[in-house]
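Undergrad: Here's my sequence, what's the structure:
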Amino acid sequence: MVDIRTGRPATLAPNGMVTSPHSLASQAGVDVLRAGGSAVDAAIATSAALSVLYPHMTGVGGDAFLLVHDAKTGAVRYIDGGGRAAAAGTIDAFARRGLAEIPYRGVLPGTLTVPGAVASWGMAHAAYGRLPLKRCLESAIGYARNGFPVTARLAYWRELAREELAKSPEAAAIFLKDGAILTNPDLARTLEAIASDGWHGFYEGEVAGELARWSKANDGFFTLDDLKTQNARWGEPLKGSYRDVTIYETPAPTQGFAVLEMLNLLEPMEMHRKPFLGPDYVHLMVQAKQLAYHDRDRHLADPRFASVPMERLISKKYADERRALMDPARALPWDKIPSYGSLAGDTVYIAVVDAEGNAVSMIHSLYGGFGAAVVAGRTGVVLQNRSAYFSLDPKSPNRVEPGKTPLHTLIASMAFRDDRLWAVVGCMGADGQPQIHLQTYLALIDHGRDIQEALETPRFLSGRFAIGEPRDTLHLEGRIPAETIAELERRGHMVNRWGAWNELAGHAHGITVDPVSGLRVGGSDPRSDGAAIGY
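TA: Presented below is the predicted three-dimensional model:
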């Protein structure tokens, strides 16, 4: 008899695999793989489908960052798809509007930065695409035009955002209609323009004209010129190591370095010898998080505008210095290791491995639920509110400036053993993303869980979910052992007990590659509507 240790088994496949937070989107990606598409083709197909099927989490109006592994060369390449601030996006522009901080919802955050995801799709496809972009977007266009079923999760998040969505006539017309099927014919036409003309179909032409018209009519920021200057950028990923595993993360302006710093802090503490989910195991991860997030809030910004000491932050030597602040016996007070983030945020993560061993790790987001909660005119595009992460403090490295990308919580990851692709891992969860990467990697590396077991493991997230909540709140899913929770409280942690499962603990997904058989082993988070699908 096989022991049942998860709600579902890991998915095994000999060729290609896709995993994402919606099963129909994963299937769209696998359909493209079966048609001869590359890992990049499948990632674009999945990302586009999610832009329709999961509008509360992602969309054409958001940003996307990718790690791409080329099996022939062994290289891991990075695409920065962060949207840039409009030319009119200045601190003075907000002062003239009488605002001391950037609003979280509405036209202003929606138009302060230009959507970057379509530029990411185009750059990746130009380098690694095999099928026409039209074929990659086929499923997404069909779901937008003909409709798709509203899941219980989408219905829940729609109700949560109802008041904000109602303020946007275009958003209300699409998302607040009754019925089990949702359609977005305007978005179908936007996707068709992208399918026909790629970058030009979105940032120029009729779609761009409507985006700019709507922005101007609503006192927004971006213009046609801002849209035309948006592009994605190739760059070098961050590279670190933990025990026998080499791990790649996305660099600034994303917070990927925090994962590598936490792993560096914990490596000498022999986490593989700590009881899995025991009090020491959780306590030390929380303290590593506090140190890394303090560094994040102090240093992280767009490296084209600010000096980010990245090499130092991810060095083993720096971790050795910082580790002295960790206290194995007591919780660290936030006034000693401060952090200023918020855990709220919604995103989708996509992992793809194709039959040749090429892989994509892709993170794509609107930031908050339904982003800025506005739809840009007749485009059907939900605009992101990522620009709410900008600061209006002139002294902040993350202050708003024209052409600048805000601090990004979005991160994507890949891992290698013996110079061979071993894992493609990522998640949603805003500030929680590095914490979820850390917990997933430690479950895989230190405690031998398979990818599905690692993703189903009960999670903690350290930090606040709402303004006014203490920053040192430690949120714990109820499946964490009761004795661990009790000991964490004894050590001074401010514990918030969640139920057995909580969607706020993030949607994580991943694929591992068996080093002997080469089988793709896929996992999907039961906290989402997703599935790992292979062939």
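
Undergrad: From here on, just use CA atoms for contacts and neighbour counts.
TA: Will do.

Undergrad: which residues touch D346?
TA: Remark: with contacts taken as Cα atoms under 8 Å, 6 or more residues apart in numbering, D346 is in contact with H56, M57, T58, S365, L366, Y367, G368, G369, M428, G429, A430.

Undergrad: now Y54
TA: Taking Cα under 8 Å, 6+ apart as the definition, contacts of Y54 comprise H22, L154.

Undergrad: Among the contacts of D346, the buried ones, what's the PyMOL command?
TA: Applying 16 or more other Cα atoms under 10 Å to the contacts of D346, the buried members can be selected in PyMOL as follows:
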select buried, resi 56+57+58+365+366+367+368+369+428+429+430
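
Undergrad: could the contacts of D346 be laid out in JSON lines, adding secondary structure and distance to Y441?
TA: As requested, the contacts of D346 are arranged in JSON lines below (DSSP: H, G, I helix; E, B strand; the rest coil; distance: Cα to Cα, whole Å):
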{"residue": "H56", "secondary structure": "coil", "distance to Y441": "27"}
{"residue": "M57", "secondary structure": "coil", "distance to Y441": "24"}
{"residue": "T58", "secondary structure": "coil", "distance to Y441": "25"}
{"residue": "S365", "secondary structure": "strand", "distance to Y441": "22"}
{"residue": "L366", "secondary structure": "strand", "distance to Y441": "26"}
{"residue": "Y367", "secondary structure": "strand", "distance to Y441": "24"}
{"residue": "G368", "secondary structure": "coil", "distance to Y441": "26"}
{"residue": "G369", "secondary structure": "coil", "distance to Y441": "27"}
{"residue": "M428", "secondary structure": "coil", "distance to Y441": "15"}
{"residue": "G429", "secondary structure": "coil", "distance to Y441": "16"}
{"residue": "A430", "secondary structure": "helix", "distance to Y441": "18"}
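
Undergrad: The structure of the following sequence is requested for comparison with the preceding one:
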Amino acid sequence: MRDFQFPGRSPVRAMNGMAATSHPLSTLAALDVLRSGGNAIDAAICAAAVQAVVEPQSTGIGGDCFMLFCPAGTDEVIALNGSGRAPAAATIDRMKALGITTMPTFGPHTVTIPGAIDAWCRLQQDHGKLSMADVLAPAIRYAEEGYVIHDRVAFDWVASAELLEKDPHASDIFLPGGKAPKPGDVHRQPALGQTLKRIAAEGRDAFYKGPVAEAMVRRLNALGGVHTVEDFAAAACDYVRPISTDYRGMRIHQVPPNNQGLTALVMLNILSGFDLGGLDPNSADRFHLEVEAGRLAYRDRNERIGDADATAEVLSPLLSAERAQHLRSHIDPNKAMTDLPDPKLSTSDTVYISVVDADRNAVSFINSIYYSFGSGIVCPETGVLLQNRGASFRLDPSHPNALAPGKRPMHTIMPGMVTREGRAVMPYGVMGGDYQPFGHAHLLTSVIDFGMDVQQAIDSSRVFYQDDKVVAERSVPEKTVAELREKGHDVISAEEPLGGGQAIWIDWEQGTLTGASDPRKDGFAAGY
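TA: From the prediction side, this is the model:
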């Protein structure tokens, strides 16, 4: 239990249903869906749609999503890959002919076909109880009538003003009066509201065929993109077989590649060989092991993960005990490794949503446009802001993540699910681009090894590894920073909070739910 004389928040506790998101309007909309008879799938889609309006720097209908779902709280984990593909005309040779030798971060060549709407509609059809019109209604209302800008949203928004200024349509919508909105300002996106209305009435084809798709293609082509209406019409999500590993008797589930969830499982396999529970959770010893495990796991990610064959024959060796022991043997508990390449990691924006309903359907849902405000490109007729997920492609044809027609890029966004003894016990996720495997490992070890409740685990101080340096949040104790330096780490202070996160713990014996949301964002958990 936390010390109530210090700032902080308690976890939220309820018996029926619960939602946890990074934005208050999203959490409240999801809870309204649950209380009006919708299930966890309905609520998650509703929450994602609301955030696509009110948290536009982090997500949108021009982006992608992934989901893990445990029906009725069983350990039958259903995984859905809702990530989009490169256009059919996108080739390495074409990029090189344009003088592009590495994938740009922004612009039309980074825009993969958005997968989120196809995934939402498929999930609603297969597992939802309500209609798309029902679950999209709150998002439509906020887009048309307006929403209040929250503080963390404003913090991120102003940092992207330079990107938004480069696109006149993005500037018109997102820099009203030439400036980023401030906390407390009211913002509207009427064109996006009309597009959402079309989807609510006509389903996925309203987005991928006809006037909306044609307008997005025209906008991209005008900027030099190679997208076609056929690329949009062919968009399709896939149910995939989840991957998992055992950690201290818990089963940790992730979406397989092209998703980077494998990286978190490799980190946990490495850490399972250390007695973390015997350490101080804020100690240099704990953070050192986390950093070193991460550096090794990210090397595997950078060399091996792409839109490749995610079969057991390919993935099992990477998740084997033998592989974990081999990687673990390189870690000196007292000294930082000096022979690993810089994994070249960065942080970015995402929204993660955790929902459990009265029937204990458990949903772990993540939706993103990648970097803050994605590609920076807006289609003015539709109000759709397009993602820049293709920025992660490589232009080396021998690399697993090489650009190719119709190929999905390696994805950073990764929902997590924990099961035990035949039941789901925690849908969870941590946002932050490349930081996410670090965040998953940190959250899970805080709960499982250190016995923290989910809010304490999400609140706890974080570190990351970036530009060959350990990046530490300001809450990391000075003594810990000094001892990390003694171990050979170059430690710097984080300029921004590291990620965000949500989780809901299911207590089957008591029949209760315990939820948490990250104070690094604007949101909260709520239940009834």
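
Undergrad: how about TSV for the contacts of D346 of the first structure, with distance to A252 of the first structure added?
TA: Formatted as TSV, the contacts of D346 of the first structure follow (distance: Cα to Cα, whole Å):
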residue	distance to A252 of the first structure
H56	25
M57	22
T58	21
S365	17
L366	18
Y367	17
G368	20
G369	23
M428	18
G429	18
A430	15
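
Undergrad: Can you tell me which of the contacts of D346 of the first structure lies closest to V282 of the first structure?
TA: For the contacts of D346 of the first structure, the minimum distance to V282 of the first structure (Cα to Cα) is 18.5 Å, reached by G429.

Undergrad: hang on, the earlier thing: sort out which one of the contacts of D346 of the first structure lies nearest E321 of the first structure for me.
TA: A430 (27.4 Å).

Undergrad: That closest one maps to what in the second structure?
TA: Per TM-score structural alignment, the equivalent position to A430 of the first structure in the second structure is G433.

Undergrad: so its match sits right up against T347, yeah?
TA: Yes - contact criterion Cα atoms under 8 Å: G433 of the second structure and T347 qualify, at 4.6 Å.

Undergrad: Now do the shared contacts for these two.
TA: Here G433 of the second structure and T347 share the contacting residues G499, scored by Cα under 8 Å, 6+ apart.

Undergrad: Please enumerate the helices of the stretch 351-500 of the second structure.
TA: Using DSSP state H, counting those that start in this stretch, the helices assigned to the stretch 351-500 of the second structure run over residues 436-448, 454-459, 478-486.

Undergrad: Between those, which one is closest to A233 of the second structure.
TA: For these, proximity to A233 of the second structure was assessed by Cα to Cα; helix 436-448 is nearest, at 31.2 Å.

Undergrad: That closest one vs the first structure, mean deviation?
TA: Comparison of helix 436-448 of the second structure with the first structure after fitting gives an average deviation of 0.5 Å (mean Cα distance after the TM-score superposition for the first structure).

Undergrad: now for that helix, which elements pack on it?
TA: In this structure, helix 436-448 of the second structure makes packing contacts with helix 261-271, helix 284-304, strand 423-431, helix 454-459, judged by 3 or more Cα pairs under 8 Å, 6 or more residues apart in numbering; DSSP states H and E.

Undergrad: If we use 10 Å, what do you get?
TA: Counting by 3 or more Cα pairs under 10 Å, 6 or more residues apart in numbering; DSSP states H and E, the packing neighbours recorded for helix 436-448 of the second structure are strand 243-247, strand 250-254, helix 261-271, helix 284-304, strand 423-431, helix 454-459, strand 463-466, strand 500-507.

Undergrad: follow-up on the earlier one: surely the match of A430 of the first structure touches Y352?
TA: No - look at G433 of the second structure against Y352 with Cα atoms under 10 Å: they stay out of range, at 11.6 Å.

Undergrad: what's the overlap in contacts for those two?
TA: With contacts defined as Cα atoms under 10 Å, 6 or more residues apart in numbering, the residues shared by G433 of the second structure and Y352 are S368, I413, M414.

Undergrad: Report how many residues lie close to the second one.
TA: Burial of I413 of the second structure, expressed as a neighbour count using other Cα atoms under 10 Å, amounts to 33.

Undergrad: where along the stretch 51-200 of the first structure do the helices fall?
TA: For the stretch 51-200 of the first structure, the helices defined by DSSP H, counting those that start in this stretch cover 91-96, 107-112, 117-128, 133-136, 138-146, 152-160, 162-165, 169-175, 185-197, 199-203.

Undergrad: In the second structure, point out the residues matching the following helix or strand past the last one.
TA: What it means is helix 199-203 of the first structure. Proceeding C-terminally, helix 199-203 of the first structure gives way to helix 205-217 as the next helix or strand, assigned by DSSP states H and E. Residues 210-222 of the second structure are the counterpart of helix 205-217 of the first structure, counting by TM-score structural alignment.

Undergrad: Show me the strands in the stretch 1-150 of the second structure, by range?
TA: Applying DSSP state E, counting those that start in this stretch to the stretch 1-150 of the second structure gives strands spanning 12-14, 18-20, 64-70, 78-82, 147-148.

Undergrad: quick one: the fourth one to the first structure mean distance?
TA: On superposition with the first structure, the mean distance recorded for strand 78-82 of the second structure (mean Cα distance after the TM-score superposition for the first structure) is 0.6 Å.

Undergrad: With the second one instead?
TA: Taken against the first structure, strand 18-20 of the second structure registers an average deviation of 0.7 Å after superposition, with mean Cα distance after the TM-score superposition for the first structure.

Undergrad: Off-centre distance for that strand?
TA: 17 Å (Cα atoms, centre = their mean, to the nearest Å).

Undergrad: same check, this time on the first one
TA: Taking Cα atoms, centre = their mean, the mean C-alpha location of strand 12-14 of the second structure is offset from the chain mean by 24 Å.

Undergrad: which residue in the first structure lines up with T480 of the second structure?
TA: The criterion is TM-score structural alignment: under it, T480 of the second structure has T484 as its aligned partner in the first structure.

Undergrad: Could you report the distance from its match to C427 of the first structure?
TA: Distance from T484 of the first structure to C427 of the first structure, counting by Cα to Cα, to the nearest Å: 25 Å.

Undergrad: Ok, E477 of the first structure next?
TA: Applying Cα to Cα, the value for E477 of the first structure to C427 of the first structure is 17 Å.

Undergrad: re earlier: going by distance to R296 of the first structure, which of the contacts of D346 of the first structure wins?
TA: Nearest to R296 of the first structure among those: A430, at 13.3 Å, using Cα to Cα.
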